[in-house]
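Participant: below is the sequence, then the predicted model.
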Amino acid sequence: MNKMKQTNNYMFAGYDTVELAKKYGTPLYVLSEESIRSRCKEISTDFLGKYENSKAVYASKAFLTMTMCKIIESEGLGLDVVSGGELYTAIKAGFPMDRIMFHGNNKSYDELEMAINNEVGRIVVDHIDELYFIEEIGARMDKTVKILIRVAPGVEGHTHKYITTGQKDSKFGIPLDKVTIDEAVSKAIASKHIELMGFHFHIGSNLFENDSYVAAVKTIMNLYKRLKDDFNFVAKELNTGGGFGIYYTEKDCVKPLKYFTDAIMKAIYDCCQELDLDMPGVIIEPGRWIVGEAGITLYTVGAVKEIPGIRTYASVDGGLPDNPRPALYSAEYKAVVANKYGLKPDRLATIAGRCCETGDILIWDLEVPEIKRGDILAVLSTGAYNYSMANNYNRIPRPAVLLLSKDGEKVIVERETYEDLLRKEVVPF
């Protein structure tokens, strides 16, 4: 183990990143188990231990492996899944099914069968047709399915338009017009095989202000009041989603978890007092917030191309296939030249990926010391959505995932090989 070694190289979770790159190759995803667990413990202290009848479920779309399932289970959190593949991963990892929330705006019939057969804790219904599928499957399996209904509260989070999800015309959730909501609620409460527990909203990702959450809570609590008056229905739960922002660059004004959760809980409590409602159980769904800053990606610099008076490109051995977020919605990152960490940056370089796409740029105009072929670049805060979104564009194998802990280094996902790229192919002639 190469921890606590005296070096000028960039250290992450107590490990020399240059030595990790030499040992495991690049590109390489690296995660800090201690950082992940620290965030989980902050949730336990500042939310679960502070408020009665509260739950937290990890939004697994941010990063999911069987090892991650084991970590989340051991920290006492639940799991939010959005596909049959994510659910299957949780099943194979032995994750407690009653702690699973099954999301998705277009769940297939087979996925719903898998969820109901395995008795997941909640299915979050995204459209009215889904209620008919759940009723049919529940009747056939003689099961009562606990659900939440996802709604679009008409509140826009302050973030990139591609990761805003709570606006009125969102593809997610049921619109909050009276006719549509009443139809969904009527169907759910009339069903013999559905138990409507409450509602869910999610207003966007990587948010740094709590006002959108408070506005959404007020909207939903007024819905709870109307449903109590019109249907004599008392909602027992409210899932307020996740989306809490993390640090990517100096522009990000990061707040602690309690900045969001305290405001959410106060808004719910105040609404209950004002509207004469019982306090519902409250659920949050942090994903990126748990794992985002716990990860980095290591690359090796290859070609360095200088265009005099215009730009210097430093190309790395990864890019769009292992991190499509910059190309997808202009995500920004900070990075350091790991083997020259002690040197003062005195120039700019644009970090280019290796793919045949003009848009394959990881970072524009990064401040660096002199950068050369063979240098190791560490891109920070890549724990969320990088491995999850990784692909094989240009037939590039996906990187390995390395977990660092006090007990040592563990490869939790092996590096793909060229043979892996062909494994599913069939030549018909």
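Facilitator: Noted; the coordinates are in hand. Bear in mind that the values here come from a model prediction, so they are computed numbers and not experimental data. Numbers count the residues shown, from 1 in each chain.

Participant: please make it C-alpha for all contacts and neighbour counts, starting now.
Facilitator: Fine.

Participant: from Lys70, how far off is Lys92?
Facilitator: Counting by Cα to Cα, to the nearest Å, the separation of Lys92 from Lys70 is 11 Å.

Participant: one more: His200?
Facilitator: To Lys70, His200 is 26 Å away according to Cα to Cα.

Participant: the more surrounded of those two?
Facilitator: Neighbour totals were compared for His200 and Lys70, and His200 leads with 25 against 14 (other Cα atoms under 10 Å).

Participant: my read: that one touches Asn239, true?
Facilitator: Yes. Contact criterion Cα atoms under 8 Å: His200 and Asn239 qualify, at 4.5 Å.

Participant: which residue is the nearest non-sequential neighbour of Phe133?
Facilitator: Using Cα to Cα, 6 or more residues apart in numbering and skipping residues adjacent in sequence, the residue nearest Phe133 is Tyr109, 6.9 Å away.

Participant: neighbours around that neighbour, how many?
Facilitator: Counted with other Cα under 10 Å, Tyr109 comes out at 13.

Participant: please apply the same query to the one 3 residues further on.
Facilitator: Leu112: 21 surrounding residues under other Cα under 10 Å.

Participant: assign Val301 to one of the three secondary structure states.
Facilitator: Taken by DSSP: H, G, I helix; E, B strand; the rest coil, the conformation at Val301 corresponds to strand.

Participant: run through who's touching the longest helix along the chain.
Facilitator: Longest helix in the chain, counting residues (DSSP state H): helix 211-231. When contacts are defined by Cα atoms under 8 Å, 6 or more residues apart in numbering, helix 211-231 is touched by residues 153-157, 201, 203, 233-235, 240, 260, 263-264, 267-268, 271-272, 275, 277.

Participant: make a PyMOL selection of the buried ones in those.
Facilitator: Command for PyMOL that selects the buried part of these, burial taken from 16 or more other Cα atoms under 10 Å:
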select buried, resi 153+154+155+156+157+201+203+233+234+235+240+260+263+264+267+268+271+272+277
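
Participant: can you name the residues that contact the residue nearest to Lys410 when sequence neighbours are not counted?
Facilitator: Spatial nearest neighbour of Lys410, excluding adjacent residues (Cα to Cα, 6+ apart): Leu403 at 5.1 Å. Going by Cα under 8 Å, 6+ apart, Leu403 touches Val30, Leu31, Ser32, Glu33, Glu409, Lys410, Val411, Ile412.

Participant: second structure for comparison follows:
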Amino acid sequence: MTLLDFLPSLQHAATTRIDPTVWPLTARVDDLGRLTVGDVPLTDLADQYGTPSYVLDEKDFRRRIRDYRALVPHAEIVYAGKSLLTPTIASWAAEEQVGIDVCSEGELAAALQGGFDPSRIVLHGNAKPPSLLRQATAARVGRIVIDSPIEIAFLACETPRPQPVLIRVTPDIDIHGHAAVTTGVTDQKFGFALANGQAEQAVVRILKQPQLILAGVHCHLGSQIADPELYGEAICRLIAFMADIRSRHGLTLNELNLGGGHAIAYRSGDPTLHLAELSATITDTLEQACIAERFPKPRIVIEPGRAISGHAGVTLYRVVAVKTQPGGRTFVAVDGGLSDHPRTQLYGAKYTVALANRHPIGATQTVTVAGRHCESGDEIARDVDLPTDTHPGDLLAVACTGAYHHSMASNYNMVVRPPVIGVHHGNATEIIRRETVEDLLARDVAWQKRHRSFDALLHGE
């Protein structure tokens, strides 16, 4: 018998705290009311590694990749590393036999250190410096996505051997009202527009460079897309473009990369992109478009990032203060904020928050979970329900923080960045250690010349 058997009402409380569409696959509530992930109580992680801390469910991360491979079997899966990347995480993706896309020297190094075959690496970026292109070609990455005219010249000069490339095309599909961010329209910084022949002009320039092998076309429509028909529309437009290239230049492109941007749920009831529906849309639309253009079916590539790493992550915070303003909101202030949780302020993103250290018995109230930084907009979540007896020392868990949190973390107010803790089958592993004040000052030339430890400074030594 357990406490839940003696007090059945707690079973309902436990169930409502961990909506499986939001929390990691292994998230549970134990008999003491503690949230657990990967069979590890989050309170134990907070005690051992401190707060804030990023917690990453390895089983969830790997399972999402396997779901893609099972449910979208006719597409090659390339993990979008910008969502979350360390050498360890890269090794998980490599072991699951998917590709990876990177967009900086650091991401390239992490992918290679994680054991990725360079031929399975795709290099992205709208303003790649020559040094990055030089490193990518030296590493022999499988694809470089050309995003601007100057990159054609840079690559033609830098690559010591034939280099396969994709051209990023903007198909002018406006997804406002369907998604959080739109990148597939003409008036933005990415890619070559189909309008006015810009994309074709780029193709002509590439074909004049013998060291560049044009393998196919790439597009990215935006983020948090839940409607698979938008990808179907992109397929129709891009197959027509590829057919035009064959007709005008005698080149049959054999790769169509549809990018990522697949929607996931941050809160209960949020719209998501269903993989079976995406797969059916890709299969049916590709068949129809290729028949209509008499074009051979290209290899389809998709690049999920958030949809693989997002749900795997949970961020832990310790409550520092609780206060209610007269006639206003109740603020639950925690020991982190926009430096480790930037998306609320950047995008107005909304998150699920739960008490992690005990059963939330009794009434709840609507609160704003506020951060520690000197910014009025430093909020982790607004209008979320927490117990009325929430107090300093309580542990809060924020769901769905595996994507674009560690990767976008900053040192605003010179606050150190949290560790990343991997959990799997009851074991916890420190993937990234917590940053220290010494780390923050290590690049300061004056600090290097008269280096003393932070503890020594505090004690006047």
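Facilitator: Arrived safely, thanks for sending. Since we're looking at a predicted model, the values are computed, not measured.

Participant: can you give me the TM-score here?
Facilitator: The TM-score (TM-score structural alignment, normalised by the length of the first structure) is 0.94; 420 aligned residues with a Cα RMSD of 1.7 Å.

Participant: in a strand, the residue nearest to Lys410 of the first structure, correct?
Facilitator: Yes. Counting by three-state DSSP, Leu403 of the first structure is found in a strand.

Participant: alignment lookup: it to the second structure.
Facilitator: When the second structure is aligned by TM-score structural alignment, the residue opposite Leu403 of the first structure is Gly422.

Participant: how close does that match get to Val55 of the second structure?
Facilitator: Computed as Cα to Cα, the Gly422 of the second structure to Val55 of the second structure distance reads 6 Å.

Participant: and Gly177 of the second structure, by the same measure?
Facilitator: For Gly177 of the second structure, the distance to Val55 of the second structure - Cα to Cα - is 32 Å.

Participant: Arg17 of the second structure too?
Facilitator: As judged by Cα to Cα, Arg17 of the second structure and Val55 of the second structure stand 17 Å apart.

Participant: go on, Tyr266 of the second structure?
Facilitator: Applying Cα to Cα, the value for Tyr266 of the second structure to Val55 of the second structure is 16 Å.

Participant: tell me which of these two has more neighbours.
Facilitator: A count of neighbours by other Cα under 10 Å puts Val55 above the other of Tyr266 of the second structure and Val55, at 30 against 22.

Participant: OK, contacts around that one?
Facilitator: Contact partners of Val55 of the second structure, counting by Cα under 8 Å, 6+ apart, are Gly313, Val314, Thr315, Leu316, Val420, Ile421, Gly422, Val423.

Participant: gap between the equivalent of it over in the first structure and Asn392 of the first structure?
Facilitator: For Val55 of the second structure, the aligned position in the first structure is occupied by Val30, per TM-score structural alignment. Here Val30 of the first structure is placed at a distance of 19 Å from Asn392 of the first structure (Cα to Cα).

Participant: equivalent analysis for Tyr132 of the first structure, please.
Facilitator: Distance of Tyr132 of the first structure to Asn392 of the first structure, computed by Cα to Cα: 37 Å.

Participant: again with Leu196 of the first structure
Facilitator: Computed as Cα to Cα, the Leu196 of the first structure to Asn392 of the first structure distance reads 41 Å.

Participant: wait, isn't Tyr418 of the first structure in contact with Pro399?
Facilitator: No. At 11.9 Å, Tyr418 of the first structure and Pro399 do not qualify as touching, with contact defined as Cα under 8 Å.

Participant: neighbour-wise, which of the two wins?
Facilitator: Neighbours around Tyr418 of the first structure and Pro399, counted as other Cα under 10 Å, are more numerous at Pro399. The numbers are 25 against 11.

Participant: tell me the centre residue of the second structure?
Facilitator: When the second structure is reduced to its mean C-alpha position, the closest residue under Cα atoms, centre = their mean turns out to be Ser83, at 2.4 Å.

Participant: and Arg99 of the first structure, what's its match in the second structure?
Facilitator: Structural alignment (TM-score structural alignment) places Arg99 of the first structure against Arg120 in the second structure.

Participant: contacts only, for that match.
Facilitator: Going by Cα under 8 Å, 6+ apart, Arg120 of the second structure touches Val98, Gly99, Ile100, Val141, Gly142, Arg143.

Participant: tell me the one of these nearest Leu386 of the second structure?
Facilitator: Ranked by distance to Leu386 of the second structure (Cα to Cα), these are led by Ile100 at 38.7 Å.

Participant: what's the match for the closest one in the first structure?
Facilitator: For Ile100 of the second structure, the aligned residue in the first structure is Leu79 (criterion: TM-score structural alignment).

Participant: now Asp172 of the second structure
Facilitator: Using TM-score structural alignment, Asp172 of the second structure pairs with Gly154 in the first structure.

Participant: hang on, its match packs against Phe172?
Facilitator: No. The criterion here is Cα under 8 Å, and Gly154 of the first structure misses it with Phe172 at 11.3 Å.
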